[in-house]
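A.B. asks: Next come a sequence and a model predicted from it.
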Amino acid sequence: MIPQRNLFSFFFGGLLLGAAALTACREAKDKPATAAGPSSIRAEVYVVKDTSIREEVRLVGSVVANEEVQIVSEQARRLVRINFPDGAAVRKGQLLFKLDDADLKAQLKKLAAQRKLSSGEEFRSASLLKLEGISKQEYERVASSIEVLDAEMDAVKVQLDKTEIRAPFGGRTGIRRVSEGAFVQPNTPLVTLEDLNRVKIEFAVPEKYASRVRPGQEIRFTVENSDKTYAAKVAVIEPKIDLDTRSLFIQAVADNRAGELVPGASAMIGLDLSAIEHTVLIPTRALIPGLESNSVLLVRNGKAEKVRVETGLRTSRSVQVTGGLAYGDTIMTTNILRAKPGIPVQAVANPTAQ
């Protein structure tokens, strides 16, 4: 038999448990049911604006001197004078090297004396011819000897001119390869001369772009020894595509009066193939790819709305949209996987979205 006191305690405890369970049920009933996802999400957005897009191809080329030549001797003679320091700026026609010409000058002096003698003989023969003292054939023999001497003197003068080696164009010399007193042979390199006021940028484009490059078109390029971006204009286009590489050889010209571009350097070239004005460009991460079409999440009246779009050209970070969006539309660029159509969106501006 249960004591009366213990029975009372058991009854009172059960009453308290029942009251607690009833209160918990009422709170659960009054509390609204929550969805599986959040009631709203925060997302960075991008505002669609009028912009332009350029289709560009990246190529590798080389910097080449506008004019470059190896100065050589045309004769085997002793070098008697060097008329410039290494690395000097020289003008067109400036004397660079002087070769020994003593023997040529002596030979020319000898021929001049012979001509003077023959000229006097010709004068006397002409007088005798008028008096019929000699035949016309004899006179012509004397006169022709003067012509022979003139031709020989001209030949010696040409050889004398070749003892003075001059700059064929204005430019800067390199490191000379000979010293005064050296005996130089024909075609022996003496020094390199380069015109660096302008430089040529040589590169090749794949054949599929061959018809989209034209003379006067501007290119941009960078070189390893500088952080600057330089500009050049297409000057020459090879008339045919190379059969081995299936590429079209192109030569552009850039100003180099500052002397920053060094011949032989590699050039990273950006060639614009086309430009599209007044178009829509959105960040790549805003695009939702699909099997049949692409779409974006539009934020309208504070809620996410899925919109199908038509796309065009692509860059490394952006996609051209040709249909489905209008200037001023706001699209989501983050939290896209968590968003569902109709969910409230707390928009966060992102100025660097593109």
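C.D. replies: Yes, it's here. Numbers count the residues shown, from 1 in each chain.
A.B. asks: For the rest of this, base every contact and every neighbour count on C-alpha atoms.
C.D. replies: OK.
A.B. asks: In the chain, mark out all the helices, start to finish.
C.D. replies: All helices of the chain, identified by DSSP state H, fall at 4-30, 102-130, 136-161.
A.B. asks: how about the first one: buried residues?
C.D. replies: The neighbour-count criterion (16 or more other CA atoms under 10 Å) identifies no buried residues in helix 4-30.
A.B. asks: so how far is it from its chain's centroid?
C.D. replies: 86 Å (CA atoms, centre = their mean, to the nearest Å).
A.B. asks: what helices or strands is that helix leaning on?
C.D. replies: Judged by 3 or more CA pairs under 8 Å, 6 or more residues apart in numbering; DSSP states H and E, helix 4-30 is in contact with no other helix or strand.
A.B. asks: Second structure follows, compare the two:
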Amino acid sequence: MKNSRTKIYLNLLFAVIVIAIQSCSSASAEVSNNIAEPFKLPVDVKVVSATSIDQIEVVSGSAISNREIAVVSEVSRKIVNVGFTDGSYVTKGQLLYKLDDADLMARLKQVDADLQLATINKNRISALLKNDAVSQEEFDIANARLISLQASKDLLQVEIQKTQITAPFSGIAGITRAFTGSLANPGMTLVKLHEVNPLKIEFSVPEKYSSAVKTSMKISFSLPNVDEQFDAKITAIESEINTQTRALTVHATTDNKDGQLKPGMSARVYYSTSSSNNLGIKIPTEALIPGAGGYSVFVVKGGVAKSTSVKLSNRSESEALISEGLVDGDTVMISNLLRTGEGTPVQIVTSK
């Protein structure tokens, strides 16, 4: 009976030992599995690709007249007529101001009379000279008198011409500063004349982009409170960079047949600084990590995050243009950046 109990106890002990060994083995396997599969940070990524880009710069500009002059008088005379309405369109050669020329016209009549008499006198003396009835000296005096009177007439006609102030080109006349009856003095601005079709857009290009703008290059511009964008073509580039602003002055010409554009209007000018074969990589701005030395991004390689420095060419609120640091096909992280460090294991959740 005693041997039977001992045998039972031994069997129970053996069973307990077997169960304990199995439990330890299971726990060891679980620990081993946990070590083999560490935690991976879930992230969203974007697989980038190099594409042809057109980098657009935006600067402030102004609309200016194609040509603009201050109409002035060359002589001091009273204005007897104003030949235009303020703000009206005038054509080339149109009379703008007529100055008093009564005394000049009277002198012209006198000179014409003297000239007619001198012509008759010269012809008579010339006939007498052929018969040796007069001396050569008398003929020379008569001829000189005729030439002098002709010069006097020419001079008077020039003075009379100065009393007719006309438009040198077609354009919009401003507000007159002189009126009928007032005295026009030499150099006094009477009115300003603007040629507004075509119209010019003046803007400045930073020194670093000075080589990107060329004559005949197309640009676009917009105006305040106007949704439409207008096209223009670069027609003139200043020969030197302004040493104060470190910028290059550029003029672009645009059509203004409808007169919608006015000189002095402010404009937003858009011009390209990219060449036709310029390539770049665009990434979302949330992928950028600012630092003391610039910007960097996390690139996923072999299941871990690798920090990569990048150089920005341009950026907007939603996108950044990368010129250096990334290559075609790189996988760039765009989420969970604050929880990521160099070499952090990651699990890609979504790829854009």
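C.D. replies: Noted; the coordinates are in hand. Keep in mind it's a predicted model, so treat the numbers as computed, not measured.
A.B. asks: if we can go back for a sec, among the helices of the first structure, which comes closest to Ile241 of the first structure?
C.D. replies: Across the helices of the first structure, Ile241 of the first structure has its closest neighbour in helix 136-161 (43.5 Å, CA to CA).
A.B. asks: and the closest one, which residues are buried?
C.D. replies: Quick answer for helix 136-161 of the first structure (16+ other CA under 10 Å): Tyr139, Val142, Ala143, Ser145, Ile146, Leu149, Glu152, Met153, Val156, Lys157, Gln159, Leu160.
A.B. asks: Contacts only, for the first one.
C.D. replies: Residues in contact with Tyr139 of the first structure, defined by CA atoms under 8 Å, 6 or more residues apart in numbering, are Glu122, Ser125, Ala126, Leu129.
A.B. asks: about what we covered before: tabulate the helices of the first structure (JSON lines), appending distance to Thr315 of the first structure.
C.D. replies: Shown next, in JSON lines, are the helices of the first structure (distance: least, CA to CA, whole Å):
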{"stretch": "helix 4-30", "distance to Thr315 of the first structure": "54"}
{"stretch": "helix 102-130", "distance to Thr315 of the first structure": "70"}
{"stretch": "helix 136-161", "distance to Thr315 of the first structure": "61"}
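A.B. asks: who wins for proximity to Ala326 of the first structure among those?
C.D. replies: Among the helices of the first structure, the nearest to Ala326 of the first structure by CA to CA is helix 4-30 (44.8 Å).
A.B. asks: Can you get me a residue count around Gln229 of the second structure?
C.D. replies: By other CA atoms under 10 Å, 12 other residues sit near Gln229 of the second structure.
A.B. asks: Quick check: the gap between the residue nearest the centre of the second structure and Gln110 of the second structure.
C.D. replies: Nearest to the geometric centre of the second structure sits Val269, at 3.8 Å (CA atoms, centre = their mean). Per CA to CA, to the nearest Å, Val269 of the second structure is found 62 Å from Gln110 of the second structure.
A.B. asks: Over to Gln94 of the second structure?
C.D. replies: 29 Å.
A.B. asks: Compare those two (neighbour count), which wins?
C.D. replies: Gln94 (16 against 13).
A.B. asks: Surely that one touches Gln164?
C.D. replies: No. Using CA atoms under 8 Å, Gln94 of the second structure makes no contact with Gln164, being 9.7 Å away.
A.B. asks: Okay, strands next: where are they in the stretch 201-350 of the first structure?
C.D. replies: Along the stretch 201-350 of the first structure, counting by DSSP state E, counting those that start in this stretch, strands occupy 218-223, 230-237, 247-255, 266-283, 294-300, 303-314, 318-323, 330-332, 345-349.
A.B. asks: Among the ones you listed, which comes closest to Val184 of the first structure?
C.D. replies: Closest among the strands of the stretch 201-350 of the first structure, using CA to CA: strand 266-283, at 34.8 Å.
A.B. asks: residues contacting the residue nearest to the centre of the second structure?
C.D. replies: Val58, Val59, Ser60, Gly61, Phe203, Ile219, Ser220, Phe221, Ser222 are the contacts of Val269 of the second structure under CA under 8 Å, 6+ apart.
A.B. asks: Quick check: which of the strands of the stretch 201-350 of the first structure is buried the most?
C.D. replies: Most buried of those by mean neighbour count (mean count of other CA atoms under 10 Å) is strand 330-332; its value is a mean of 25.
A.B. asks: hang on, the earlier thing: need the strands of the stretch 201-350 of the first structure in TSV (columns: distance to Asp86 of the first structure).
C.D. replies: Below are those laid out as TSV (distance: least, CA to CA, whole Å):
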stretch	distance to Asp86 of the first structure
strand 218-223	26
strand 230-237	29
strand 247-255	24
strand 266-283	25
strand 294-300	65
strand 303-314	52
strand 318-323	52
strand 330-332	64
strand 345-349	61
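A.B. asks: Show me the one of those strands that comes nearest Leu99 of the first structure.
C.D. replies: strand 247-255 (35.9 Å).
A.B. asks: The closest one packs against which elements?
C.D. replies: strand 189-206, strand 230-237.
A.B. asks: Kindly reformat those strands as CSV containing distance to Arg317 of the first structure.
C.D. replies: Listed next are those as CSV, based on distance: least, CA to CA, whole Å:
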stretch, distance to Arg317 of the first structure
strand 189-206, 24
strand 230-237, 23
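A.B. asks: Nearest to Val307 of the first structure, out of those?
C.D. replies: That would be, of those and by CA to CA, strand 189-206, which comes in at 37.7 Å.
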